[in-house]
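Q: predicted coordinates and the sequence they were generated for:
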Amino acid sequence: MSEQSWLSEIPQLDRHQLLEIRKTLDGAYRAFSREYGDAIEAVFDPLLSFLIWFEKLLLGTPWWLVIAVLAGLAYAASRSWKLTLGVVVAFFLIGFFGMWDNTMRTMSIILVSTFVAIGLGIPIGIAMARSNRVQSFVTPLLDIMQTMPAFVYLIPVVMLLGIGKIPGVIAVVIYAIPPVIRLTNLGIRLVDKEVLEAATAYGASPTQRLFGVQLPLAMPNIMAGINQTIMMALAMVVIASMIGVKGLGQPVLKSITNQYFTLGLLNGLAIVALAIIFDRVSQSYAKRTQQHLGGHDHG
């Protein structure tokens, strides 16, 4: 009873006031999306064109050629025959079980989203590492992006841009970009001050120090961030399918609503296979670059 009376003491907005505030905010956002929606969509047109072209390229290329290219890239990154063979077997099984087209669609959106996230994330991470003020501004935003349920930020994106590929890419990028920003910032900040002082003593400019010293030494951290970003982008595939992104997520969604256990399981396993392949390849590439740097330093 005492708790009840204590709660009743707190002044609360009545239901009518709350409704008015919500109506005002909703109305303002709708007006904004009507006014500027087309202009914002036009900004993303080049990205949409590229995404459609890339998807068509993956779907139109013969399966054996796609597998050969992926195996070649896996070997170039990892120098591991076992991993390369694993990539070939995994993609062959994906095709064998009839999930090839959906996997190619998923790969196109994941790769484009990851490149966008890296292209935006690394410069933001560098800016954070160079300025404490930028860091104190960006860190709370990253906290919000990482803790906000994905469904919540799908709402404004869909209201503004409708349903389709671009809202999907934006949702995936928002969800997946924090690790690459955080780990780029961390990696650069962890670079030994004495190394930087030595570079300055040799007459290196701030830009030369960044590209010649800080980024190469921060590369293991940056690669770990990129790896996490790819994993989070893949985790977002099923949620992105809810706003019309075609790929492996849609059969999983269909299997939830219609209780098709095998369909969901197979497509889920295909997403897992993609995740493992991307994870292993990017990790072994990171290890190789680290060894190369280590060897370079000793040399």
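A: Perfect, thanks for sending it. Numbering: from 1, shown residues only.
Q: going forward, measure contacts and count neighbours with C-alpha atoms only.
A: OK.
Q: what's the strand or helix carrying D297 packed up against?
A: Take DSSP states H and E as the rule and D297 turns out to sit in helix 261-298. With contacts taken as 3 or more CA pairs under 8 Å, 6 or more residues apart in numbering; DSSP states H and E, helix 261-298 sits against helix 63-78, helix 81-96, helix 215-235, helix 249-258.
Q: continuing past the second one, what's the next helix or strand?
A: Right, the one you point to is helix 81-96. helix 100-130.
Q: list the buried ones in that following helix?
A: For helix 100-130, the neighbour count (16 or more other CA atoms under 10 Å) marks 100-118, 121-122, 124-129 as buried.
Q: before we move on, what about stretch 276-295?
A: Neighbour counts using 16+ other CA under 10 Å place 277-290, 293 of stretch 276-295 among the buried residues.
Q: re the thing from before, mind giving me a markdown table with the helices and strands packed on helix 261-298 and columns for distance to L183 and mean neighbour count?
A: Below are the helices and strands packed on helix 261-298 laid out as a markdown table (distance: least, CA to CA, whole Å; neighbours: other CA atoms under 10 Å):
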| stretch | distance to L183 | mean neighbour count |
| --- | --- | --- |
| helix 63-78 | 21 | 17 |
| helix 81-96 | 26 | 17 |
| helix 215-235 | 5 | 23 |
| helix 249-258 | 28 | 17 |
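Q: alongside the first one, take a look at this:
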Amino acid sequence: MFDEFPQIDNGLLRDLKRAIDEGFRAFTRSYGDAIETMFDPLRHFLNWSEKLLTGTPWPIIILIAAGLAWFASRSARMVIGCVATLCLIGAFGMWDDMMKTISMILTSTLMAIAVGLPIGVLMSRSDRVQAVVNPVLDVMQTMPPFVYLIPVVMLLGIGKVPGLIAVVIYAIPPMIRLTNLGIRQVDGEVLEAADAFGSSRWQRLVKAELPLALPTIMAGINQTIMMALAMVVIASMIGVQGLGQPVLQAISNQYFTLGLFNGLAIVGIAIVFDRVSQAWGRRIQKHRGGHHV
């Protein structure tokens, strides 16, 4: 009775796909150069941060990492673990690739915060905005990562900036969602007290809502970093240098140990970022405790 599911006419579907593809190609030919120029500051910043990290002597990097771990956690165990992880990755000859990867992660995280934080705040202010943005975030989180690369490469070509844009698109949803969630969970009595003291909306946001939502926002930053690291290998397909490229080479040439060592290096960096950012979030929460307004 039901032999075959009814389908759209193949000719009509083919014409529709061709029209969309040709329209996007025409758009990239007309505006691709202008869009690429818009991202020049981002390219310069990424190149600067990469040169800074790769050009800084490794003992200084180790000391800075140890200082950040101690400031975040006040734990000697975490400092030792952080230093040991970085030293082990360097001892296996992956120091420069690690610095390039960290440069990409830090830049993409800063960009995700700069874009995601205001969107999250806007969502927390309006149920209508939340209803519009949430389906977009759902699509961004469920879309296969490889799909992000197609329009980015067509617009910007192959290189660091297209890879950075793809990483940010993939990693930004947790930042937006958890900023929105954190602000919405702020105690209403605290906001009433802020209003009673005559605070403007901006003052209430900066002095009450964001500080109280900071632990949740830090969790969003943590997840953004983890997702950015997960995207590093895929982004290496379009020219992003770092630990992802050797993994890609290992897949192409069946080099098991090359892929394993670089994969473990990515895991090590992820653990360091995760533990330090979580400890920092807990420290901020303790510091803010009791200072609501």
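A: Done, it's in. Note that the structure is predicted; figures quoted are calculated from it, not measured.
Q: so after superposing, what's the score?
A: Once superposed, chain against chain, the TM-score is 0.97 (TM-score structural alignment, normalised by the length of the second structure); 292 aligned residues with a CA RMSD of 1.1 Å.
Q: returning to what we had before: nearest to E20 of the first structure, of the helices and strands packed on helix 261-298 of the first structure?
A: helix 249-258 (35.7 Å; CA to CA).
Q: and that closest one, which stretch of the second structure?
A: Aligning helix 249-258 of the first structure against the second structure (TM-score structural alignment) gives residues 244-253.
Q: post-alignment, the matching stretch versus the first structure, mean distance?
A: Compared with the first structure after the fit, stretch 244-253 of the second structure shows a mean deviation of 0.8 Å (mean CA distance after the TM-score superposition for the first structure).
Q: give me the contacts around that stretch.
A: 101, 232-237, 255-256, 258-260, 262-263 (CA atoms under 8 Å, 6 or more residues apart in numbering).
Q: now, of those, which are buried?
A: Counted by 16+ other CA under 10 Å, the contacts of stretch 244-253 of the second structure give T101, V232, V233, I234, A235, S236, M237, L258, G259, N262, G263 as buried.
Q: in the first structure, what residue corresponds to the third one?
A: To tie it back to what came earlier, the one meant is V233 of the second structure. In the first structure, the residue matched to V233 of the second structure (TM-score structural alignment) is V238.
Q: I figured its match hits L248, correct?
A: Yes - using CA atoms under 8 Å, V238 of the first structure makes contact with L248 at a distance of 7.3 Å.
Q: thinking again about what came up before, contacting residues for the match of V233 of the second structure?
A: Applying CA under 8 Å, 6+ apart, the residues near V238 of the first structure are L248, G249, Q250, V252, L253.
Q: report the two of those separated the most.
A: Within the contacts of V238 of the first structure, L248 and L253 form the most distant pair, 9.0 Å apart (CA to CA).
Q: mind checking what Q223 of the second structure lines up with in the first structure?
A: Matched by TM-score structural alignment, Q223 of the second structure corresponds to Q228 in the first structure.
Q: quick check: the closest residue to its match other than its chain neighbours vs L160 of the first structure, distance?
A: Spatial nearest neighbour of Q228 of the first structure, chain neighbours left out: P179 (6.2 Å); criterion: CA to CA, 6 or more residues apart in numbering. Separation of P179 of the first structure from L160 of the first structure (CA to CA, to the nearest Å): 26 Å.
Q: those two: which has the busier surroundings?
A: P179 (26 against 21; other CA atoms under 10 Å).
Q: what's the more buried one aligned with over in the second structure?
A: Alignment note: P179 of the first structure maps to P174 in the second structure; criterion TM-score structural alignment.
Q: could you measure from that match over to V147 of the second structure?
A: From P174 of the second structure across to V147 of the second structure, the span is 19 Å (CA to CA).
Q: please tell me how far the nearest residue to A235 of the second structure once chain neighbours are set aside sits from L86 of the second structure.
A: Nearest in space to A235 of the second structure, with sequence neighbours left out and distances taken as CA to CA, 6+ apart, is G163 at 5.1 Å. From G163 of the second structure across to L86 of the second structure, the span is 24 Å (CA to CA).
Q: E50 of the second structure now?
A: For E50 of the second structure, the distance to L86 of the second structure - CA to CA - is 17 Å.
Q: also A66 of the second structure?
A: Distance, A66 of the second structure to L86 of the second structure, by CA to CA: 10 Å.
Q: just R283 of the second structure next, same as before
A: Distance of R283 of the second structure to L86 of the second structure, given as CA to CA: 23 Å.
Q: next one: A265 of the second structure
A: According to CA to CA, A265 of the second structure and L86 of the second structure sit 9 Å apart.
Q: and for these two, which residues touch both?
A: Contact criterion CA under 8 Å, 6+ apart; residues shared by A265 of the second structure and L86: none found.
Q: now for whichever strand or helix holds the residue nearest to Q228 of the first structure, which elements pack on it?
A: For P179 of the first structure, the host element (DSSP H and E) is helix 178-189. Counting contacts by 3+ CA pairs under 8 Å, 6+ apart, helix 178-189 of the first structure is packed against helix 100-130, helix 132-147, helix 215-235.
Q: what's the mean distance for the last one versus the second structure?
A: This points to helix 215-235 of the first structure. Aligned to the second structure and superposed, helix 215-235 of the first structure gives a mean residue distance of 0.5 Å (mean CA distance after the TM-score superposition for the first structure).
Q: ditto for the longest one
A: Here the mean offset of helix 100-130 of the first structure against the second structure after fitting is 0.5 Å, by mean CA distance after the TM-score superposition for the first structure.
Q: that helix vs helix 215-235, what angle?
A: Put simply, helix 100-130 of the first structure runs at 140 degrees to helix 215-235, going by axes from the mean of the first three to the mean of the last three CA atoms, to 10 degrees.
Q: the second one now?
A: Angle between the axes of helix 132-147 of the first structure and helix 215-235 is 20 degrees (criterion: the same axes, to 10 degrees).
Q: tell me what helix 132-147 of the first structure is packed against?
A: So helix 132-147 of the first structure, by 3+ CA pairs under 8 Å, 6+ apart, packs with helix 100-130, helix 165-176, helix 178-189.
Q: can we see that at 6 Å?
A: Packing partners of helix 132-147 of the first structure (3 or more CA pairs under 6 Å, 6 or more residues apart in numbering; DSSP states H and E): none among the helices and strands.
Q: again with the first one
A: Applying 3+ CA pairs under 6 Å, 6+ apart, one finds that helix 100-130 of the first structure makes contact with helix 15-60, helix 165-176, helix 178-189.
Q: between those, which one is nearest to G86 of the first structure?
A: Nearest of those (CA to CA): helix 15-60, 20.0 Å.
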